[in-house]
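Novice: Can you look at this prediction? I've put the sequence above it.
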Amino acid sequence: MASDSADIKAWLDTVTIDPAVRALRPDYRALVLAAEGLQPGPSDAASEKLLAAAERSARGWLADLPVEDHPHLAAWREAFRSFGAKPQRTRPSAEALLRRVEAGLPRVDRLTDIYNAVSVAHVVPLGGEDLDHYAGPARLVRATGDEPFVTTAEGEAVVEHCPPGEVVWRDDEGVTCRRWNWRQCTRTRLTLATTRAVFILDALGPLGDAELTAAGDALTEALVASSPGATVAARLVR
């Protein structure tokens, strides 16, 4: 668990991608951002402005292109199928958000709204988690089937175990996100008390490094604008 800016940068250096995942998708890269000094809170005018702009942008290209045919999302569907997931049932996170654009994106809280807006605007799977609730480094692995994943069902805590071979993010306590970027655990989720967070932007071949960096820059700018004085560090993990 990080305790200051130096530690956040040191923690970023411990993020890893297992060779078994690299073998599955050699084109995969993760842009990982760690931030401290964040000011959590309910959705506000600034987060609303970001979400509204992302919705307008997405509606523009969605009028001419089905969401599943976007090159980056098509690549993610292929990646999900490669480890046995069915993207029609468990969609990559960016696709799931984009399918909600017509009716309106969810308004959750200011930090979640910010990263959802960047995800939609840049068509990149993006998740945010509370860094204070992490146990050890984040690593992307193929599950053994023994790792616990804590979620909720009908308002009650439930512990699941992923099928062996599923691509998951995990830490020392268990799975933090199932199916690469499909569903996050409850233990590390962002809350109205989160002041330090990690954000993971997932990229496959159709999204170039320059585009991935642009998405990370947009996220950094929005976080600092919403939380003056916040510190953000980033690392591209291959």
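Specialist: Everything's here; your move. Here the structure is a predicted model, which is why all the values come from computation and not from measurement. Numbering: from 1, shown residues only.

Novice: contacts and neighbour counts: CA atoms only from here.
Specialist: Will do.

Novice: Surely residue 82 touches residue 24?
Specialist: Yes. Counting by C-alpha atoms under 8 Å, residue 82 does reach residue 24; the two are 7.4 Å apart.

Novice: Can you classify the residue nearest to the spatial centre of the chain as helix, strand or coil?
Specialist: With distances taken as C-alpha atoms, centre = their mean, residue 127 lies nearest the centre of the chain, 1.8 Å away. Secondary structure for residue 127, judged by DSSP: H, G, I helix; E, B strand; the rest coil, is strand.

Novice: now do residue 198
Specialist: From three-state DSSP, the assignment for residue 198 is strand.

Novice: what's the distance between residue 119 and residue 200?
Specialist: Distance check for residue 119 against residue 200: by C-alpha to C-alpha, to the nearest Å, it reads 10 Å.

Novice: same question but for residue 155, I mixed them up
Specialist: From residue 155 to residue 200 the distance is 27 Å (C-alpha to C-alpha).

Novice: here's the one I want to compare it with:
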Amino acid sequence: MSRADSHEHFLDAASVEPAVFALRPDYRALLLVVDGLQAAPSNPASEELLDLAEAHARTLLGECAVEELPHVAAWREAYRAFGAKPQRTRNSLEALTRRAGEKLPRVNALTDIYNAISLLHQVPIGGEDPDLYQGPARLVRATGDEHFEAFANHAPVTEHPSPGEVIWRDDLGVTCRRWNWRQGPRTGLSDQTETALFIFDALDPMTNEALHAAAADLTTALTLASPGVTVSQRLMSAQ
């Protein structure tokens, strides 16, 4: 099987269980697999894009409180629906927007780019390495027995999600807790990543057109940074 075929197979095998759509029928996940990435430190191009995104975030925060931003508010409601307290565990969009009110740390070109797109389009985006997955990516409601490998005080620890919590997982365990709150290091991006999986999480009022526009801008930015990348994508929804 070619790499392109394997990535198409990975996307085809991804799923969202009905219990998640029962919780939020308006939920959509747009998955992108981008192959041929070239590792690079933060650079003038990624810095310029992130500067633009931070300025956009500051403009939004000057108009209303972060929790009143439409997509942030929708995610807060979704978190409450499965028992999470959004004031304690913030969805990734809210956390990033709050931090961008000042200045985000520069990590590397890849991370800087997808953080910038998340801010500019106000959509949660997770970045992972699909080659590190064991089996397909699945969004489910947890039983509470699943394993989530994390770090606490620089030491590895095993956590378990709360029963009913919405989690991304593979055959080995949890890859991201509370929908888009905390990604695990096991499948995380690194300086050795050549293929990345990007998960765009959308709720109303974000439209499919806006969701695809965000993905298109990410694709454009990554193509400029790594000419020759190939991109596969899939939209999953209740429909």
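Specialist: Everything's here; your move. Remember, predicted model here, so these are calculated numbers, not experimental data.

Novice: picking up where we left off before, residue 155 and residue 200 of structure 1: who's more crowded?
Specialist: Using other C-alpha atoms under 10 Å as the criterion, residue 155 of structure 1 and residue 200 rank with residue 200 on top: 22 against 7.

Novice: Next, the contact list for the more buried one, please.
Specialist: 30, 31, 32, 33, 126, 127, 128 (C-alpha atoms under 8 Å, 6 or more residues apart in numbering).

Novice: Now do the residue with the largest distance to the centre of structure 1 against residue 158 of structure 1, distance only.
Specialist: In structure 1, the residue that sits farthest from the middle, by C-alpha atoms, centre = their mean, is residue 64; the gap is 26.3 Å. Distance, residue 64 of structure 1 to residue 158 of structure 1, using C-alpha to C-alpha: 41 Å.

Novice: residue boundaries of the strands in structure 2?
Specialist: 15-16, 28-35, 125-128, 138-141, 148-152, 155-159, 166-169, 174-177, 182-183, 195-202, 230-237 (DSSP state E).

Novice: could you dump the ones you listed to TSV with distance to residue 1 of structure 2?
Specialist: Output for the strands of structure 2, formatted as TSV (distance: least, C-alpha to C-alpha, whole Å):
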stretch	distance to residue 1 of structure 2
strand 15-16	22
strand 28-35	15
strand 125-128	22
strand 138-141	22
strand 148-152	30
strand 155-159	34
strand 166-169	24
strand 174-177	25
strand 182-183	29
strand 195-202	16
strand 230-237	16
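
Novice: In structure 1, what stretch matches the longest helix seen in structure 2?
Specialist: Using DSSP state H to define each element, structure 2 has its longest helix at helix 44-63. Under TM-score structural alignment, helix 44-63 of structure 2 corresponds to residues 45-64 of structure 1.

Novice: quick one on the thing from earlier: nearest to residue 67 of structure 2, of the strands of structure 2?
Specialist: Of all those, strand 195-202 sits nearest to residue 67 of structure 2, with 16.3 Å by C-alpha to C-alpha.

Novice: Quick one: distance of that closest one to the chain centre.
Specialist: 5 Å (C-alpha atoms, centre = their mean, to the nearest Å).

Novice: average distance between it and structure 1?
Specialist: For strand 195-202 of structure 2, the mean distance to aligned residues of structure 1 following superposition is 0.4 Å (mean C-alpha distance after the TM-score superposition for structure 1).

Novice: Could you tell me where that strand falls in structure 1?
Specialist: With TM-score structural alignment as the criterion, strand 195-202 of structure 2 aligns to 196-203.

Novice: ok, back up a step: without its sequence neighbours, what residue ends up closest to the aligned residue in structure 2 for the residue nearest to the centre of structure 1?
Specialist: In structure 2, the residue paired with residue 127 of structure 1 is residue 126, using TM-score structural alignment. Closest residue to residue 126 of structure 2 apart from its sequence neighbours, by C-alpha to C-alpha, 6 or more residues apart in numbering: residue 199 at 5.0 Å.

Novice: Now do residue 103 of structure 2 against residue 156 of structure 2, distance only.
Specialist: For residue 103 of structure 2 relative to residue 156 of structure 2 (C-alpha to C-alpha), the value is 29 Å.

Novice: Tell me which residues touch the closest residue to residue 139 of structure 1 other than its chain neighbours, please.
Specialist: Spatial nearest neighbour of residue 139 of structure 1, chain neighbours left out: residue 16 (4.7 Å); criterion: C-alpha to C-alpha, 6+ apart. Contacts for residue 16 of structure 1 (C-alpha under 8 Å, 6+ apart) come out as 138, 139, 140, 237.

Novice: so who does the third one touch?
Specialist: Shown here is residue 140 of structure 1, whose contacts under the criterion C-alpha under 8 Å, 6+ apart are 16, 17, 18, 21, 167, 168, 169, 170, 180.

Novice: now do 6 Å
Specialist: Listed by C-alpha atoms under 6 Å, 6 or more residues apart in numbering, the contact set of residue 140 of structure 1 reads 17, 18, 168, 169.

Novice: Pull up the gap between it and residue 175 of structure 1, please.
Specialist: In terms of C-alpha to C-alpha, residue 140 of structure 1 sits 10 Å off from residue 175 of structure 1.
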